[in-house]
Each structure stands twice: as C-alpha cells, then as structure tokens.
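Asker: Build me a model:
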Amino acid sequence: MTLSGFVTDSRSAWGKSAARGAETHHLVHHSADVAAVFLTLLDQPHWRARAEAAVGRVLSAHEMRCLGALVFLHDIGKLAPGFQAKAWPEGHGLTLRGHLECGWLWANLPRQDALAGAIVHLARWPGMGEWLAALFAHHGRPVPKPGSGKASEAFPLLPGYDWQAEEAVLGKALLHWFPEIATAAPPPPAPTFLHFFCGLLTLADWVGSDRRAFPFEAQFRPNYWQTAQERAEARVAAIELGSSPPLRGPAGWGLISDYPAPRPAQQALGALPTEERLILLEAETGAGKTEAALWRFAALLEAGEVDALYFAVPTRAAARQLHSRINLALRRMFDVAPEAVLAIPGQAVAGEAVGTRLPDFNVLWDDGEKNPARWAAEHSARYLAARVAVGTVDQVALGGLQVKFAHLRGTALSRALLVIDEVHASDPYMTETQGALVRSHLALGGHVLLMSATLGAAARRKWRSEPQGDLAADAALPYPAVWTSWGLHPVVADPDGAKTVQVTAHDGWSGADAAQLAIEAARHGARVLVIRNTVARAQETFAACRDHAPDLLLAVNEIPTLHHSRFAVEDRALLDDAVERAIGKVSPLGGRIVIGTQTLEQSLDLCADLLITDLCPMDVLLQRIGRLHRHRRPRPDGFAAARAVILRPEDGLDPLTHRADNGLGAFENGPSLSGVYVDVPGLAATLDQIIEHPVWQIPAMNRALVEAATHPQALERIAEAHGWQSYRMRVTGKALAEMQTAGLCVLDRAAPMLMPNGRVRCFPDDENIRTRLGESGVVLTLPESTVGAFGRPITRLALPAHWSRGLTGDEIVSVTPGQPVTITVSDRAFIYGPEGLRQGGGNDA
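Answerer: All right, here's what the predicted structure looks like:
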C-alpha cells in the first residue's frame, strides 16, 4: 500500500510539543521514533540475548517486527481531543486528559475499521490485554484501567480536529511500515518477557523523545520511517546503548594493573570461567577486590557475556571515591574509554565532568562539551543504562521494587555485570530487595559479582539458596574464599594482607568520652577516625572536640566540621574530598580527628592510625576496622600497631532491650522494634569477642569472629544466657516482618501484568517504599545565592524522612544568612552550618 497524498483536512495530531504548542512533532513521527529506537536496541547483541533469555527461545525477525508495531502504538491515547488540547490555544472548553488513561479508553472503542483496518490483525494476537498493560506503563509504572463508560467522553467528534481521521493516518503508517502484522504475531506475552519488554519500551521512549536527536516535524511525511531508523541508529550508538568499544588489549592482569602479579583473591577470581554467572568473593578489606571486579568485567566483555558495568557500593562517599578510581582504570583498559557515571541521585557526573540541570530539562556540563554519551548521567532513572556506572546500592534495589521506573532499571541493567560491594546481613529488608533484582538479573542471563569481607553463613546461604548449616561447620570454612556454582574455592592467604588489631572496650560512649580519647591520640600525632552510630552523637562528639581542640578537627576551607548524611550535595562533595586528604592513602603525617557516622564505614580507601567507634554488629565493626592501617606507611610513635577502641554503655546492654540509645536496642512497649541496630544478642556476642580476644588477626580470624556474632545458633545461646529469649524472638520476628514487607514491595517479574479479574497490577505508594530504603525525605529547593556551610553556594537540601512528615517539598523556603544559616519552611525552622543540618529546637534524633 502507499501513503502518498494521505493527509487530513483538520488539525494534525501531535506526539511531542514545545513552546506551548507553537512547536510540535507529528504523532506518527514520534511513534516511529520510539519504535525505531526499540528495534535498534533489539538489534544489539546483548539486548537481543536478554530478550531471548526472557522469552526462552530465539526470536524470529517477524516477531521482532511485530513487537516494533506494538511499540508504534504506545501513545495511541494521544489521539484523544482532551490530550491534544494541551497544545491548543485556551478557550477550547475541553477537559484535559492524560494519554495513558486515554489509551485504555481508546481500547474500549471496538471498531472494525480502527487504525485503517489494522485492528483486525491486532485483534487476533493472543494476550492483547497484557500487551496494552505493558504499552501504557511506559512512563514508569502500570496504569489502571478507567471505567469503560468514559470512552465516548474522551473521544468526542469535534469541528477542526478529527481524531478518527488522524487515527487512520496512524493506522495506514502502521500497515505500510510494519506489513508483517498481517501474517505474523509477537511472541506470547509471558510475564518475564513482558516485564523485560516494558523496560525496553520505557528506555526506547525516553531515547526517542529527545528533541536533540529527533527534531520536530509537524507535518506528516510518508517516508518518515526511513528517517526515524537512521536517527535511531545514530542515537543508540552515540549514547552508548550499542556494542561496547574494544578493550585496549587481551583481558589479562596487565590490562588492569602495573603490579607484576595479582594478589591471591584477584588471581582466584581471574581464573574462573566466564560461564559462571553468580560469584561471591569473600576477602578482607584491602585485598584488592575492586581490581578483581574490573578484571572480571574485562574478561566478560572480551567473551561477549556483558556489555556494561554497574558497581554498587553502600554509601555516597564510597561511590564518589570509587568513581575516580574506576575512571582511571577505564582509561587504562580502553583506547576510547567510556566515562563512568556517578549514580548518586541529585547529581549529574560523567567522567570528570559535572553537569548543572537547566529548566528545560537539558544539562550544562562544566567542561563545555556536548557529549551524547552523558545522557545516562542526566537523570537518576537512567543511571543503570550507562556503559559504566558507579553508585549506591539503593539504585539497584529500586530496580527490584514496585516503584516508578523499576522496569526501566531492571531491563537497562540486564546487559551489565552487576557488582555489589560489601554485602552483609545487618539489614534484612535491603538484603531481600537486592536479592529480588539479582534473581531477575540472573534469569535474563546477566552476571553478578557479590563481594564482602564480613558475610555470615546465614546470609551467604540465603544468597545461594542453600539451607541453614551448623555453627561449628560454618565457622571452620576457609577464608578468604570464592563461591561459585561448584561450591567453595579456598583462596591462598595473602602474606601482605595480614593485619594485627588490638581491640579494647571502653566504658562510656558520650560525646565527651569519645572526644577525650580522640584528642589525646591526635595530640600524639595520630590520625584518628571516630565513627558514631547516630548523627546526634557524632555532632555531640564534634562539639566536645571543637571546644577543646578545634585545630585538630577535619576542616573544609579552614572551617572545622564532621562527616554525615545531613549536608547539602555540594557540601558533601567537599567533605568527601577533605576526608580523603585527611586520612586517605596518601594523607600526610600529623594529628587530626575525623568524626563521622556510617557514611565512613564501608568501601572507602581510608588509612587511619586509630579507630574509635561505637559498639555495633560484628560485620559492621569489621568494616569499620577496615578503615584502619589499610596500607603500609609510616605511623606516629605509639601507633605502629593498629588499635580500635569500642565505646560501650556503662550500664551494660540489658537496658537496650527496653529502650534504644545511641542507635542500639529498642523502645520499650513500642508497636515494633526500632533503632539502627536492634539485635542486642548480636551486640553482646560482638562484645564477648572483644573481651575474650583483645588481639585480632585479620583476615585469619574473620570467619570465626563473624560466625560467633551473627550465626543463628550463636545468638540463640547468647539470648538464653542473658535471659533475652523473648527479645530474641522479637528481633527474629522483626527480621521476618521486614523480609515479608520487602516481599510485598518486590516487583514480581514472574507475575502477569493483569490480575485474573482483568485489572492491572499497579504499584503501591512509591514514597513509603523509597523511605524504607533509606532515601531522603523532602528535598528543599533553596533560594538562589544561598551560601552553605563552607562558603560555597548550595541549591538543595534533603531533610531526613522523619523530619519531612507533613511537607511536600513545594513549600516556599526562606533563608536567613549567617554562620550557621537558618532555614524556614512552613512552620519549621532548621539550622545549617559546619555541624550539618539540625532542627531549630536542637533535637537531632
């Protein structure tokens, strides 16, 4: 058939618009753009392989063309006059409508001549209801079906705009550009494939909606499909969604490092076949796990197993530090190196370039370049589509939960090696949500590398879907080790990795207690790292040090400060750099004190002389000790041996089973256990090991220490000895409840998108799920020229979730300049300065 001369006399339907409707892109053209991007993605080997893994067989060329035809109809609801009127001059008198709802309403208008008769072919395809549910979820979440009786209201016949004529244009283009639909059909919409399709469609829609690559054409052009294909191929390549550039050379150790030979853990990982898709590397902090992961990435890339890398770490500070290391490594590995994206919400960073978001949704990069490959860095939902990204583990978890853009995140990640650094068992909810995405990632043929210095057997067995084991047997397993589908592979001990640590319990954990210990050591030349369990206790410790020794404190622009999560994004970047300069690998000798919270405990390459830390679970404590004597370098007198002082409450641990204090224990008679670390039996087990073994040999004792304080059998014995059986039951119940809660929130990619009654499986409230992940609460947009804690402009400030109740983020924010500044929003006042964000009343719980 031909499209020549087929035009309508009325107003044309638009698919994209700008300048209040003065500039438009024809609906058929936009539909073609997105379908062309989708098919171009499906032509890439890795996207094709993941799609075929999801469907369970090879896709035929005709099936893929039929999938493209479905994608072509993703915006069919935009035909509705109530949607088109959004770009019309005022006075049209129509009720404005969303195009996704209108898509369902259009489907409730059964007509034999719909889409110029193409509807007859589509109607014979099985599972069209499921396909429509996926099509109308392309803005990030499934959309419920509206009442069928509203269809005629949404599609009235009007003078000046004939939606049926415009539908005929769309239908004729469909028949002309996708003639396969007359004789073929897409694969059946099996759930796993449908969820993958939904994510790939969302990705294609985002790419195909970018005016920089798909310029507007308002008047329908019959030969536009060729243009759309050419633009799609160019754009997919430019933003690095196509095949990876070749490595600089063979994927051997020499590609990764100048060191003459890999260390034992690195060698063990490097020797594994590329067919292994789930690997767990257990090795001490400082064992070179990052380089091992990069070596694995290079091997998989060379073998054609993956096309991208996402490196997930626990904290934003760790992500920033690792991001710099990864960028250096990429320049060594590739002739044309991709820029690693920093996957931290609220930031746009690619390589060394930093972007500023503009009001028109574009980004201005500080190096002046307009590099299309930075596209993935410009929105947090696109981070996982980057060739290489380094970010927080919550971005991975969001791909496994029923939250907006979960389908996009999961599908985008499918081509990548997913590395999760420092997995451990202290958060059952996070473990469950990470596990959900890992399982779906593996089901699509993806590769996963889990790394930990402190993973207990109970958590490891859960990751590996194994039954629980015996304490004695689990504690006797070799360490370090690599786990694969073949089981445990012992790793030879690294002679350069051994570390002796003197551990001491200190009675008293007030801010004054910690400050006194830190000041005394710093005055003897030690670089002291103080890690407190809560922001409030960290601020208390900082205030005590500032009163007596401000010159010894961490400083930014000569302003004494501390490190925690309640700083503006711009100030956090300054803090991260200052910490690395103060106690990093190449930090100078000289006494100083760095005070922080959990933001400093994991995945950071710090090298303190002395650690002062609150009591915490054993796996967390070993992570904190990993920031101590990490490298062989000169030490001040009296600190040649690594030392850790663990602060504990003077009145013992029993009160913590009735009331929470300093992030430990739980509130009495509360509806549920609440606190940072509620497992008091686990804390008691950790304290027992500190007292019984004042000298720890790392990594030789890692396995025994972790099992003694995390294994269920060990904790049951501790609870019985202290009479904490009922409390232990509550802790276990809380963990089970958190896992069940996570299970309710997990996106089940094996479930159909329609329920048996025909209703769409919609997502629950995003905010409740995101808050449970530990994401920030309301983000306040500050007035222009607001000066932050260190004299630099700041633009936004995130409130903790429990300070955000009743706020939307749309309130007017007023700032009273000063040091500190006072920030007023609604009926609340906050103080922001070198101590971070505090409530106006001083209650920083």
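Asker: alpha carbons only for contacts and neighbour counts from here, please
Answerer: Will do.
Asker: Could you look up the SS state of Thr24?
Answerer: The three-state label given to Thr24 by DSSP: H, G, I helix; E, B strand; the rest coil is strand.
Asker: Tell me who's in contact with it.
Answerer: Residues in contact with Thr24 (CA atoms under 8 Å, 6 or more residues apart in numbering) are Trp14, Gly15, Lys16, Ser17, Ala18, Phe216, Glu217, Ala218.
Asker: List just the nearest of the residues you listed to Trp163.
Answerer: Using CA to CA, Trp14 comes nearest to Trp163 of these, at 11.1 Å.
Asker: wait, the closest one sits on Gln84?
Answerer: Yes. Here Trp14 reaches Gln84: they are 7.0 Å apart, a contact under CA atoms under 8 Å.
Asker: those strands in the stretch 651-800 of the chain, which residues are they?
Answerer: Per DSSP state E, counting those that start in this stretch, the stretch 651-800 of the chain carries strands over the ranges 695-698, 779-781, 796-798.
Asker: Would you reformat the ones you listed as a markdown table and include mean neighbour count and distance to Glu378?
Answerer: Putting those into a markdown table (neighbours: other CA atoms under 10 Å; distance: least, CA to CA, whole Å) gives the following:
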| stretch | mean neighbour count | distance to Glu378 |
| --- | --- | --- |
| strand 695-698 | 17 | 42 |
| strand 779-781 | 19 | 18 |
| strand 796-798 | 20 | 17 |
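Asker: closest one to Thr95 among those strands?
Answerer: Here strand 779-781 is closest among those (CA to CA), at 31.8 Å.
Asker: still on that earlier bit, quick check: neighbours shared by Trp14 and Gln84?
Answerer: Residues touching both Trp14 and Gln84 (CA under 8 Å, 6+ apart): Lys78.
Asker: To check against the first, give me the structure of this:
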Amino acid sequence: MADSPDVDLELWGKSRGLRGSRYPLICHLLDTAAAAEALWDGYISPGLRRVVAAELGVDEGRARGLLAYWAGLHDIGKCTAGFQKQDEDGFARLNGYPSVDAEAIKHAFAAHVWLGQALVGAGYRTGRKSAPAFRVAQLLGGHHGTFAPFNHWEFTDPLGSVPALGEGRWEEQRQAIAETVYELVGRPEPPQRISAAGAALACGLVILADWLVSQDSFLLERIGEGLPKRGDVSGLKRHLSRSRAVLPAVLREAGLGRLGFKPGGFTDDFPFQPNDLQKSLSERLPALLDGDPGLLLITVPMGEGKTEAALFAGRLMGEAAGMPGYFFGLPTMATSDQMLRRVDEFRSRRVEGADSLTLLHSMAWLNAAYTGEGEESGVLTSDPMAARWLMGSKRGLLANLAVGTIDQALLAVLRGRHNVLRMLGLSGKVLIVDEVHAYDAFMQGLLKRLLEWLGALRVPVVLLSATLPAGVGRRLAEAYLVGAGIRDPQVPQVVYPGWIYASPKHAASVPVRCPERRLRVETRDVPLDAEGRPDRSAALREALGPLVREGGCAAVICNTVAEAQLTYLALREWLDEVVPAEADAPQLRLLHSRFEAHRREKITQEVVSWFGKDAADRSRRSAILVATQVIEQSLDLDFDLVVSDLAPIALLLQRAGRCHRHAKFDAERPQWARDMRLVVLNPVDADGKPVVPRAWPFVYPAALLRRTREVLARLPEGRVIIPGDVQGLVDQVYDESFGDADTPITEEDLERLADEQTKDLYAQMAAIPAPLGIDDLSKLSGDDFVTEYSTRLGADSGRIVCCTRDADGRLMLGDESLPVDPQGKKGDRTWFTKDQVRLVLNHSIPVPGTWLRGASDGAATPPTWAASPHLSEIVVVELSGEQGVGLLGDREVRLCKDLGLSDLPAGVC
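Answerer: This next block holds a predicted model:
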C-alpha cells in the first residue's frame, strides 16, 4: 500500500445511542484492533492461542498482530456512500466524495468484496479460494454472523463488479484507512495459509472485539475524553494508545479474563475421598495428557460420582491443554438447573481469576436460585458488571464456566448466524457432555460434527453416560480423532464400568470396580382401554398395595403426559376408596412438563424435599409421585420402588437408578422394600399379545420397545446385576447388527434404522462441513437450516399462556393483567420490562407444536409481543366458561392446579 493522505474523521462509524454525536470510523477500527490485542493478552487461553497460531501457520506473536490488523479492517465497508447516508447530518459533512448511483450494499459485504484485492498490497497471496487474501476478506465480511459466497470476479475487480463501493475519494479513503491501521498495529507479515478452522476462530474474535468497543458506555467515555482533531498517523496513534490503556478494564467489566485452578488433588476439589472411578482417573489419567488433548468417555452406573469425576478429570485435561474452564452440556433445562449448583460449589472451592458462571437455556433467568433479588442476568459471578454484559444474546458461552442445555453447544455447528462466536466460546475450555445416551440420531449427528471440530481445535472433551451403547461411544470417539487428523482412528474398547481415553498420541481402556447391586425386575401385563391407552389400575394397585398399608415411597413413570394425568386421577380415586377418612393417606403428586413454569418449579422443589438425598423425616412419609420422563435424568431422587411403563432398556435402567439410589436411606425402608425393585408395565391386547399403544411410537421407536420386552423376558430369575449386566443389555437392544435366532429382524427394526438414517442425514444437511472440507467460508452460513431443522429434530414444540377475563374484560394471568403494552420507554424506543416478561414466562406452558397448528382466533400472539425475543412466539389462550375451556384449533384444553394443562375430556380436573 502506497503512502496515503490523512484519514477523514468525518467518516463516521457509530452514531446510534451517542446523544447526537458521531464516532469516527477510523477510531472505531483502531478500538477494535486494540480490543483484539487485549483479548489475546488477557482472555484467550494459552492453549487456544497456540491453536490459533498453528491454524494461521505463524507463531503466537505474529498471530496477535494479524488478529489486531484484521479486526482493524472489519468495518472498512462503512467507507461507502450507502452506509454514510444512513446518518443524514453526518453525510452532509463529507466533502469531495463523488455521488454513487448504484444500489447500496451492506457494509459487511462491502468489506468482503473490497478487501480481497486490497490485501494484495500488504503482501497477501491470491489464487485459490482459500488463499490468504480471499480468506481474510471472507472472514471479515462475516463479522455480522454470516459469510458471503466466494466470487472470484468480485474479489479481483471489486470496483468494476460492485459499483456501490464508490470510486474517487471513497476509494482513496479506504486505502488511507487500511494503510493507517496496518502501520499502527506494526505492519504484521501476512500468513502463507489460513485454515478454515483458524478463519472461524479469527472471525469469532473479531466479532467479540467489535461488540466490546461498540457499547454505548465505551463510546461515550471515549468521546468525553476527547477524540483526535486530525486524521494523521500521530494523532491516531495517540487514540490507539488510549484505547489500549482502557481495554483491560473493559474486559474485566465484561467478565472476560483468564481462569485458573488452585493446585491440589481430588480431595482438594471435593470434601470426600475418591471412589474407585475417581481414584483410577487420579492415578492413570495424568500420564495420558502429555500430547495433544483428547477425549475421555466415562461409562459407569447411575450414582457412581460421574459429575465429580468429570469436573476433576476436566480440570486435569484443561490444565494440560492450557484451556482451563468448562462448558457442561446436559439434555434438559431441569438437569442444567441442578448442575449449576454443583458447578458453583466447585467454583467456590477451586477457581481463581475470571470466574463468571453462566446458565444457558431459554428459561435460565427465571431460576431464582441463581438470579436472586429479581435480577435476570443468568450469571453467577463475583463481579456484578460481568453479569450485565454476559447476559447478552449469544455471549454466555464466552464465560470461562458455563452450564446449559447441549443445544447451546450444538448451535456452533449449525449453519446459522454467529456460530463462529459460539465456536470461539467452546474452544478455550473443556467440553463436558452428560447423559450422552439421551440424544437421538439427529443430535448424535450434530454432536459427532461438533466433536470433529473440537478435535481439530485441540479442545479436551469429556463424555458421560450410564447406559451408552458401545457402538455409539466408539463413533463419537472416532469423530473426535478424525477431526484431530487421524485418518484411521483406533478407538480403545469401551469398558463398563470404566473409562476410555483417546487422543492422537494415546489410547487407553480402564475398567473400574463399582459396588454390585441386584435389581429385581417384574413385568406386569396391562390391557388397553377403549381409547387405546394402557389401563394401569389393577397392576398399580397390586404393586402399591404394600406402600398403602405399611408406608414407603414410590415413583410411577408414564411415557406420555396424558397418561400420567389419567394415572394420577386413577390413583387419587383408589386412595380415596381404600384409605379410611381418619387415616393418613399416602401423599400423591404429579410432575410433568405441562404445568405453568412457576407451578412446575414449586412441585419440583417439593418433590426434592420429599425424595431428594437431603430429605428429612423420610421414615414417617408415605408418598407416591406420578411423573413422566422429567425425573429420568433431571432430579436426584430416591424411591423404595419404581414402577415404569415399558421403555427402551437404557431408559428403564435410568429410571431404575432412582430406586434405592442413596444407601443412607436403606435402614429406613419398609420391610416390603428391602430389595431394589423395578416393575415394568407391559401393554397387551385383548388376546394377551404385546402391543404398542398408539401414542408411544411418537415417543420411542416400536422396535426398541419390542427388543426391550424380549430382553426382559430372558432375564435370569428376573434380575439385573448392576453393573455387570448393564452394557450387555443395552447393546442387545441397540445393536444394529441384529437378526439372529433370538431377535429376528422385523419391519419395525427396518423402520427404526430408516428413521435414524434420515435423522442423521438431516444432521449432515443442517451442520457445517468438517473443518478440512471447507474451501469457501460461506459453507458455514445458512439461516434457513436453523429455522427448518431445529436442534432437536422432532421436538416440535411451542409455548402458551392461559388467561381468563375479569369483570372489566381484561385478560388476566392469575391475579395480574396480561402485559400487552410495553412499560419500558426511552425516547422513541419501547420494550417490555423484565417484570412483565417474567410474569408471562412464569405462566408459560410448553405444548406440542401440533397443538398450535391451525390455532383459532382465541389463541394468538399479541401483536405488541412481536419485537420481544422472549415473548414473540408465545401464544395466548383464553379460557372461558365455568370449566375454563380454551381452544387450540379444534382441541379443547383445560388448566387446573393438580393436573396442569390437559386436553382430557371435561370433568377430569
């Protein structure tokens, strides 16, 4: 780049929210360069710095300079007439710029087009799509979250192909800006190559740097301190120096910094002695961590300390890789809420430095356990300023410690906006994925692609499961190793109970000892009623009779919400019949997903107080909990007996894990409950032949139900030895190489395989390519895929709130008016306050998406909610009449305190 004139300070880069002022474009670009330097120096973990440098083919010092340079060019597309005209007063102050008749283009695309040729002057090579000049142009053009496709003509002749860039002084100033940034950041030597993974991380860092210095508070403070009077190099150098001086504090206020762990071993991490699993990790794992990072898969029974093992092993792996910190991914919001407490306790004992802890799921900020005082931050931290910044959209993964639903991580490999920012957030820490068995083929497909990327980025990974098919575990480990560059990955044999470790350098399979327990499994046939639902009444009365007579506690787990509601009603009627009025009947509760959020939270807290590990007065309590799958993984509960609908064997074993879970209660159990016992309800038709109720295939594949039934029928003496029998049982049911004499192939098996293959295909279509398969960064983008294929394929759902009208005709949520008019106001801008949003979300209920299709006029989203990210997709259902009936299309729904929302016939509440 040749010598150039001074930069025109009238070219503005920021104006919104600046109280009538305009912030010079060059100042914003230099601020962003300084932010990239500060992030490299004070936030990006040592291990991630090594990875980024390697992916750019340079050393760490050069990588720092390159990232600052690129960050300083990201908004150069704002030096166009189309952008400058967005502020009429600012545009009027520009002198000597030729008019541009072409249709305006977005400034990110302008940068994308212009930089491909402009970087040649700084020594960047062109040629192939992945040539450094083109790759930097594409990655900087993607700083708003999506990448434009590669077009060779645009890159080689930007002014000819895109007239909207403008010639004359427009081009002169773009050259001047680029030369000034290049000079002030030290004229970094260009790289000879930039991998797709390196480009993704670089773009993520640029986005983060841009966001930090685009805060109104930062810009107003810079304006208050005084901006350069001239656009010469010396004046702009002083501005850059001032920005460099203040940015470390900006990072601290945002909660971005380095995390470290206090030195010590397992007993420093946790206030108890390690069990055999934890001890084996302590003794064997450190010797495997001397090479590139790897993947650890822990497969042990329920209740064997997997969480503590993961936090401990994750600490060792993170420290060895120079990537301390965690994202703990779980299958549900409830499991995430529970895990938050445990990670927070660990953090308080063992973490030093920037210790912000975020909770990431759609309802996180309603959780009173961590928000406190009505704050909606979704962040646990010693620095309240961090909460205000990290609570922002798409920022939570940037915290050094995070807990959330696994879809928050999988979004990093969906072709959607800002996926590279999510990838950056995941890349500097250890990924822990719990309950790996809980994900269907679509999510497993996305998880494999995520593991491939994390393998390429040398990110340590820990996977946890109590009931994982060995083939699934092997494929997940293979995906990681393929990403790490191993062409023919050799994964060690999955052991149960035990753990395997797989890295480019090491492979280990380590069995561990776990206490042996004997689970008695009883199968009871249940007929179908006139509606085709299982009639559990007789079987439940027989199984629960001893509890009614002698006391104790039991869980009854149903496969659908409607069946759980009917079962609750049948048990309530039975208890009223058999328990004398003067006697204490067992307490009966119902828990499922279709309660209002505040009601579900209250029931959950009550259930935990009754059946949790810290439950008091257990011996004097007689209680029955009717529930759906929500207690399978989400709650640490202990029952004397578990009764369950037939379900795939892995999930039956999960449910059985809630029986006799805590040995400290064994002495208090009634005589009838001395054995660990699971009663499985097996639906049969009028001829006594096994049958699958019509609603169940929407929940579980019929093939898995049939194969589970067959496996249960072959149990020796109706017993399962835990852990010895677990892996064999799981593999018998889920094994894809079926078709022997014991389990002949059926049409149901073929349907299951076809369904899984379809879901895996959808995952491949929705996911970004593997790192080595990307020559054009636009392959990382595609919002249509995020919309069309939600992360949980098949989990088609929505949310509603149920309202009534008062005497004045107002819609009411409980005792308060439905907020349809935003109360927040600043100038011309209005918004719904956090109290208004909290009121609605606390009364929201998840429902199947099929319930919302063809919704009637009495079920709609208020137009004023359209601009609210929290409210825009919530449907309001008006309940009317004496029985409080609402309509969703032609479906009648009712809401009552004990049952929650139901579409059962009138009179059941």
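Asker: if we can go back for a sec, ok, of the contacts of Thr24 of structure 1, which one's closest to Leu574 of structure 1?
Answerer: Of all the contacts of Thr24 of structure 1, Leu574 of structure 1 sits closest to Ala18, with 37.9 Å by CA to CA.
Asker: In structure 2, which residues correspond to the strand ranked longest in structure 1?
Answerer: The longest strand of structure 1 (DSSP state E) is strand 499-507. Per the alignment by TM-score structural alignment, strand 499-507 of structure 1 matches residues 517-525 in structure 2.
Asker: Return the set of buried residues in the matching stretch.
Answerer: Across stretch 517-525 of structure 2, burial judged by 16 or more other CA atoms under 10 Å covers Leu519, Arg520, Val521, Glu522, Thr523, Arg524, Asp525.
Asker: ok, the residue nearest the centre of structure 1 to Pro338 of structure 1 distance?
Answerer: The residue lying closest to the centre of structure 1 (CA atoms, centre = their mean) is Gln395, at 0.9 Å. Gln395 of structure 1 sits 20 Å away from Pro338 of structure 1, going by CA to CA, to the nearest Å.
Asker: Show me how far stretch 455-464 of structure 2 is from its chain's centre.
Answerer: When distances are taken as CA atoms, centre = their mean, to the nearest Å, stretch 455-464 of structure 2 is centred 16 Å away from the chain's centroid.
Asker: Look at that stretch and report the distance between its end residues.
Answerer: Stretch 455-464 of structure 2: ends 17 Å apart by CA to CA.
Asker: what's the answer for stretch 765-782 of structure 2, then?
Answerer: So stretch 765-782 of structure 2: terminal residues 11 Å apart, CA to CA.
Asker: cool, stretch 383-391 of structure 1 as well?
Answerer: Span of stretch 383-391 of structure 1 from end to end, CA to CA: 9 Å.
Asker: Can you give me the stretch of structure 2 that it aligns onto?
Answerer: Using TM-score structural alignment, stretch 383-391 of structure 1 pairs with 396-404 in structure 2.
Asker: What residues does the counterpart of Asn559 of structure 2 in structure 1 make contact with?
Answerer: Aligning on TM-score structural alignment places Asn559 of structure 2 opposite Asn533 in structure 1. By CA under 8 Å, 6+ apart, the contact list for Asn533 of structure 1 reads Thr597, Gln598, Asp614, Cys616, Asn662, Gly663, Val676.
Asker: What of Arg409 of structure 1?
Answerer: Arg409 of structure 1 makes contact with Gly199, Ala381, Arg382, Leu384, Ala385, Val396, Leu398, Gly399 under the criterion CA under 8 Å, 6+ apart.
Asker: please redo it, this time with the cut-off set to 10 Å
Answerer: 140, 199-200, 202-203, 380-385, 395-400, 437 (CA atoms under 10 Å, 6 or more residues apart in numbering).
Asker: again, but for Leu105 of structure 1
Answerer: Counting by CA under 10 Å, 6+ apart, Leu105 of structure 1 makes contact with 77, 80, 99, 145-155.
Asker: Mind giving me the PyMOL select for the residues you listed, buried ones only?
Answerer: The PyMOL command for the buried members of the contacts of Leu105 of structure 1 (criterion: 16+ other CA under 10 Å) is given here:
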select buried, resi 77+80+99+145+151+154+155
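Asker: just the contacts of Leu105 of structure 1 now: which is nearest Leu477 of structure 1?
Answerer: Using CA to CA, Lys145 comes nearest to Leu477 of structure 1 of those, at 54.3 Å.
Asker: Next one: that closest one from Cys198 of structure 1, what distance?
Answerer: With CA to CA as the criterion, Lys145 of structure 1 and Cys198 of structure 1 are 17 Å apart.
Asker: Which position in structure 1 pairs with Gly814 of structure 2?
Answerer: Aligning on TM-score structural alignment places Gly814 of structure 2 opposite Val787 in structure 1.
Asker: Can you select the buried ones among the contacts of Thr24 of structure 1 for me in PyMOL?
Answerer: To isolate the buried subset of the contacts of Thr24 of structure 1 in PyMOL, counting by 16+ other CA under 10 Å, use the following:
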select buried, resi 14+15+16+17+216+217+218
